[in-house]
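Trainee: Take a look and give me a structure for this.
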Amino acid sequence: MKPSAKPETFLLAMALLCTLLGLGLRSQALLLIVIDLFLSGMQNSASGYSLSCEVCVGDRPSCRGKLQTCAPDEDSCIVVVTETNRKASLVVTSYKGCAKSSQYESGFFGITMNPENYMGSKRRCCQKDGCNQDPLPAFVRNHTENGLRCPSCIAAFMETCTATAEALCVGEETHCVAVSGLVRPASDKLAVQGCGTKTACHTKPGTLVPSGSRLFTIKKTSSFRRNLTENGLQCPSCSTFLKETCTPTEETFCLGEETRCVTMTGLRHPADVKFASQGCAMENACHIKPGTLVPSGSHLLTINKISCLPSPQASGKAE
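Mentor: Down below sits the predicted model:
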């Protein structure tokens, strides 16, 4: 709920009025002045006032800035600390400012696309002038794998991405999530899939997540639990570099919606090294277009060719 107007004048006038009336006020002029102050306070209270919050962005766990007046519809102050690991380059960012309580909740947001690409954000919301000046406690991420694996992908300039790899979930990342939004200041689209915390599944549209010199505005989040039940399908499996083909030496057990045996070839950047792999895949992997870029750890893969075989013996269904 949006806080009411600053009450100092209102409370002072009310106290004076009660005191003077209790003492038996004899001056009509002074009584009128006090009543005017009282009514002025009532009017200000009804019209509302603008909250003041500390505003800053920093490349460290905390930042300092000046108090600024918020817009009339911004009824909360926020402080956010984000840890972003992008291609093994760790960046810690802090952000303080004004916000709408309808878009923010205090808590932790975390998502992992792969071991070298993850984002974690801790935030606190409050509703008093300057209440976001104190820093948040130190950001601590749990790196212990919890056994869950989720489809993973990252795509810039897109509203969705097609998962072609898996992320190993850690700590409190107990859900598979898909997140899309805009990266400011350029308002470029960004879509990711991977492991997420329960709070990530309920992140409100409009939530800001600082990342270095940019701000990621979340537009949509969705979550699902991956089916890890073997579906009966077994696919030839292999992986190699410097070649356009690989020879399977074993079979892998497919899970859940992995209903296709897939063969994939392409280039790994930045060295443009050829690679080839075979294994299990979901139906959407079979429709990836040649030239698609797929992040993989600290490298980037360009898909040149994908071919899939049908698998009528697969019987697993997603949860």
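Trainee: From here on, just use CA atoms for contacts and neighbour counts.
Mentor: Will do.
Trainee: Name all residues that make contact with Met119.
Mentor: When contacts are counted by C-alpha atoms under 8 Å, 6 or more residues apart in numbering, Met119 touches Thr82, Glu83, Thr84, Asn85, Gly110, Ile111, Thr112.
Trainee: run this one through as well so I can compare:
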Amino acid sequence: MQASLAVCILAALLALGACLQCEVCSGPGNNCTGSLQTCTLGEDTCGVALTESTFGGEKIQTVIKHCLTSSLCKDGPISVSFGTGMTTRTIFACCVGEACRTVNVTVPPADTKPNGRHCLGCYALFSQCSGEITECTGDETQCIEMAESISYGGNREQMVMKGCASESFCAQTKVGQATFGGHSANLTLVKCTSGAGGVSPGSAGLLLPPLAGLLLLKLLS
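Mentor: Have a look, this model is predicted:
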């Protein structure tokens, strides 16, 4: 509380206006409720991140409400496909105040048109995954390799994932830890390869997006 007050005082001294407070929560479905928390400097809006994950023909939605930088809301959906029918797509919506209680967020349909890019698609526990070449579609023009450690019910599993990703996914995803429903997912590797063959690490973003790890937490529970 004292730290939040100090941030507010600093913001006032810098003539940045009143401190922004946003509802912070996460859960299954397309809505959640939580307490108000003071945003840090640089986070200029509240927002909702809605993720739709598909696995074996089943679709699952998860939602996160949090403080955001408004630049995130200018991007379209961020998406990744790991092959064999496993995909995740996340859309961000910005809001302030009461508007955050009524904002309607939906994930638009995926563009299934092949774009000429091919990547190895796979996911596996404990070891390197070996899958099959996946035909990338829509705006998923990057090949991505990810590794994460998932904790659930007192257990810890190592997961490796590879597939096709959008450029916005690579830009918003970074190494780090996130917590969801009492479980934690620690992303230890993010590597994107462009069409030219170059490799670039994921840059800093809002937080570890709720992508495949959250779906896998459900599948493993």
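Trainee: Is Leu214 of the second structure in a helix, a strand, or coil?
Mentor: helix (DSSP: H, G, I helix; E, B strand; the rest coil).
Trainee: measure the nearest residue to it once chain neighbours are set aside to Cys25 of the second structure for me?
Mentor: Distance criterion C-alpha to C-alpha, 6 or more residues apart in numbering; nearest residue to Leu214 of the second structure, sequence neighbours excluded, is Phe180 at 7.1 Å. As for Phe180 of the second structure, its distance to Cys25 of the second structure is 9 Å (criterion: C-alpha to C-alpha, to the nearest Å).
Trainee: ditto for Ile144 of the second structure
Mentor: 28 Å.
Trainee: Next: Leu14 of the second structure.
Mentor: From Leu14 of the second structure to Cys25 of the second structure the distance is 29 Å (C-alpha to C-alpha).
Trainee: one step back: if I look at the residue nearest to Leu214 of the second structure, how far off is Gly163 of the second structure?
Mentor: 23 Å.
Trainee: Run through the strands of the second structure in chain order.
Mentor: Using DSSP state E, the strands of the second structure run over 21-28, 35-38, 45-55, 58-68, 78-81, 87-95, 114-125, 132-137, 142-152, 155-165, 176-180, 183-193, 199-201.
Trainee: Cross-check the contact I'm expecting between Cys176 of the first structure and Val192.
Mentor: No: here Cys176 of the first structure does not reach Val192: they are 10.9 Å apart, not a contact under C-alpha atoms under 8 Å.
Trainee: ok so, going back, around the residue nearest to Leu214 of the second structure, how many other residues sit close by?
Mentor: Applying other C-alpha atoms under 10 Å, we find 17 residues neighbouring Phe180 of the second structure.
Trainee: So for Leu14 and Cys25 of the second structure, which residue has more residues nearby?
Mentor: The residue with more neighbours, out of Leu14 of the second structure and Cys25, is Cys25; 18 against 9, by other C-alpha under 10 Å.
Trainee: Aligned against the first structure, show me the partner of the more buried one.
Mentor: By TM-score structural alignment, Cys25 of the second structure lines up with Cys56 in the first structure.
Trainee: Quick one: residues in contact with the longest helix along the second structure.
Mentor: Using DSSP state H, we find that the single longest helix of the second structure is helix 2-13. Here helix 2-13 of the second structure makes contact (C-alpha under 8 Å, 6+ apart) with Gly17, Ala18, Cys19, Thr38, Thr40, Leu41.
Trainee: next one: stretch 170-181 of the first structure
Mentor: Contacts of stretch 170-181 of the first structure (C-alpha under 8 Å, 6+ apart): 110-111, 141-151, 159-160, 189-198, 200-201, 216-226.
Trainee: Buried ones in that stretch, by neighbour count?
Mentor: Val170, Glu172, Glu173, Thr174, His175, Cys176, Val177, Ala178, Val179, Ser180, Gly181 (16 or more other C-alpha atoms under 10 Å).
Trainee: Same question for stretch 15-29 of the first structure.
Mentor: So stretch 15-29 of the first structure, judged by 16+ other C-alpha under 10 Å, has buried residues Leu16, Leu17.
Trainee: Then stretch 89-102 of the second structure?
Mentor: Arg89, Thr90, Ile91, Phe92, Ala93, Cys94, Cys95, Val96, Cys100.
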